[in-house]
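sequence-free structure coming up:
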């Protein structure tokens, strides 16, 4: 249960202002069809984060003892620094609407999430908790908690959220977990 709660909380906070959330807002503004967008985000996130958690669990099997503690602690502290850097959505990443709304969202979300801080955090969480299911479920829930309101409220919500403070909160969460791992193992 700890894996689910920690994964959900970290990703929900880290996702605010992230490029995938900006993608959700863009898709909502472009297509104005929230249900297929939300379903596309859900399916893409389940696939992407299940693979990331599996990679983390596998890597965690190789890194044991003190090595695992130092790698994970350092990784979470690095995520804290990364969370402070504002994301922006690049024009060349904008989705093309040749396919339906669901398929466009699914493909765009899956690929935009590759190498993103929430995906990398999912790998680290998988290594820490050694549970593909609970980590993927938690990170997917966190993504949905952050992105469903973005889809439903669109750009209006994004302009009212003080992203600077959200980034600081996300960085604080990541740093706290990193230090906790380093100190208490």
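Cool, the structure landed. None of these values were measured; they are calculated from a predicted model.

hey, let's count contacts and neighbours off CA atoms from now on
Noted.

distance check, the residue nearest to residue 81 when sequence neighbours are not counted against residue 110.
Of all residues not flanking residue 81 in the chain, residue 171 sits nearest, at 6.4 Å (CA to CA, 6 or more residues apart in numbering). According to CA to CA, to the nearest Å, residue 171 stands 24 Å off from residue 110.

which residue of those two possesses the greater neighbour count?
Under the neighbour definition other CA atoms under 10 Å, residue 171 and residue 110 were set side by side, and residue 171 has more, 25 against 20.

mind listing what the more buried one touches?
Listed by CA atoms under 8 Å, 6 or more residues apart in numbering, the contact partners of residue 171 are 14, 79-84.

what about it, distance to residue 151?
24 Å.

likewise for residue 16?
Residue 16 is 12 Å from residue 151, by CA to CA.

show me where the chain has its helices.
Ranges of helices in the chain, per DSSP state H, are 2-15, 19-31, 34-62, 65-83, 101-113, 117-129, 132-153, 155-160, 163-184.

quick revisit: the contacts of residue 171: which two are farthest apart?
14 and 81 (11.6 Å; CA to CA).

try it against this one:
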């Protein structure tokens, strides 16, 4: 039970920090400002979409943990986390040099893709599935689940974090976006990726020696 609770807490905290202010939450926020969409149904669709994405990630993690030795999974996971974090940091530095301002305006082009959907639930569901399949968050969920002491706990924590963020995006995301700059969350999530990856690498290498 303790392993389950710990896995839920770790996955929830990690995913929440990485996704707060991310493009997916901003899209949900933008859709929620449209009069043709119900925020409640939009959030429900997004939560369902996250359940699908996390489940697919969980199945991939289960296959990995069944057929690949755990030490090698952890080693590979650490490398991937460091690479993803480093890429994000370099991207942030490059954008920082190119622009002095921070634009949190809704992406009209991205929002327009979903505006033709009459169903609020469907709009939220399609927004999440189309943007999160193969995204860094799903990769992080797969890596965490395949190396966690509680496989189910990691999936529950990941889904809970994403669901909470979807609800925040639909009901109060606009306030969050104004208070927490997107660039700040990007650099924090990048550092988190590198730190987690480094810890995993050091732990695995120490165990193999």
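Looks like it arrived, so ask away. All of these numbers come straight from a predicted model, not from anything done at the bench.

got a TM-score for the two of them?
Superposed pair, TM-score by TM-score structural alignment, normalised by the length of structure 1: 0.86. Supporting alignment: 185 aligned residues with a CA RMSD of 2.4 Å.

tell me, what residue is most central in structure 2?
residue 137 (3.5 Å; CA atoms, centre = their mean).

what residue in structure 1 is paired with that residue?
In structure 1, residue 137 of structure 2 lines up with residue 118, judged by TM-score structural alignment.

quick check: residue 157 of structure 2 touching residue 14?
No - counting by CA atoms under 8 Å, residue 157 of structure 2 does not reach residue 14; the two are 9.2 Å apart.

more neighbours: which of these two?
residue 157 (25 against 21).

tally of neighbours for residue 142 of structure 2?
Count around residue 142 of structure 2 with other CA under 10 Å applied: 26.

tell me the contacts of the counterpart of residue 12 of structure 1 in structure 2?
When structure 2 is aligned by TM-score structural alignment, residue 12 of structure 1 is paired with residue 16. Applying CA under 8 Å, 6+ apart, one finds that residue 16 of structure 2 lies in contact with 161-162, 165.

got it, and residue 105 of structure 1?
Per CA under 8 Å, 6+ apart, neighbours of residue 105 of structure 1: 27, 36-37, 40-41, 95.

drop anything exposed from the residues you listed.
Among those, those scoring as buried are 27, 36-37, 40-41, 95 (criterion: 16 or more other CA atoms under 10 Å).

can you name the two of these that are farthest apart?
Using CA to CA, these span at most 14.5 Å, a distance reached by 36 and 95.

check the gap between the aligned residue in structure 2 for residue 179 of structure 1 and residue 67 of structure 2 for me.
Taking TM-score structural alignment, residue 179 of structure 1 has residue 198 as its aligned residue in structure 2. Using CA to CA, we find residue 198 of structure 2 at a distance of 24 Å from residue 67 of structure 2.

same drill for the two, tell me which one is more crowded.
Neighbour totals were compared for residue 198 of structure 2 and residue 67, and residue 198 leads with 18 against 8 (other CA under 10 Å).

name the nearest residue to the more buried one, sequence neighbours excluded.
residue 78 is the one closest to residue 198 of structure 2 (CA to CA, 6+ apart), at 6.2 Å.

quick one: map that neighbour onto structure 1.
With TM-score structural alignment as the criterion, residue 78 of structure 2 matches residue 73.

hmm, that match is touching residue 177, no?
Yes - Residue 73 of structure 1 is within contact range of residue 177, at 7.4 Å (criterion: CA under 8 Å).

neighbour count winner among the two?
residue 73 (25 against 20).

what sits against residue 148 of structure 2?
By CA under 8 Å, 6+ apart, the neighbours of residue 148 of structure 2 are 7, 154.

quick one: what's aligned to it in structure 1?
Using TM-score structural alignment, residue 148 of structure 2 pairs with residue 129 in structure 1.

for residue 6 of structure 2, same thing?
Using TM-score structural alignment, the partner of residue 6 of structure 2 in structure 1 is residue 2.

before we move on, the earlier item: which residue is the nearest non-sequential neighbour of the match of residue 137 of structure 2?
Distance criterion CA to CA, 6+ apart; nearest residue to residue 118 of structure 1, sequence neighbours excluded, is residue 11 at 6.0 Å.
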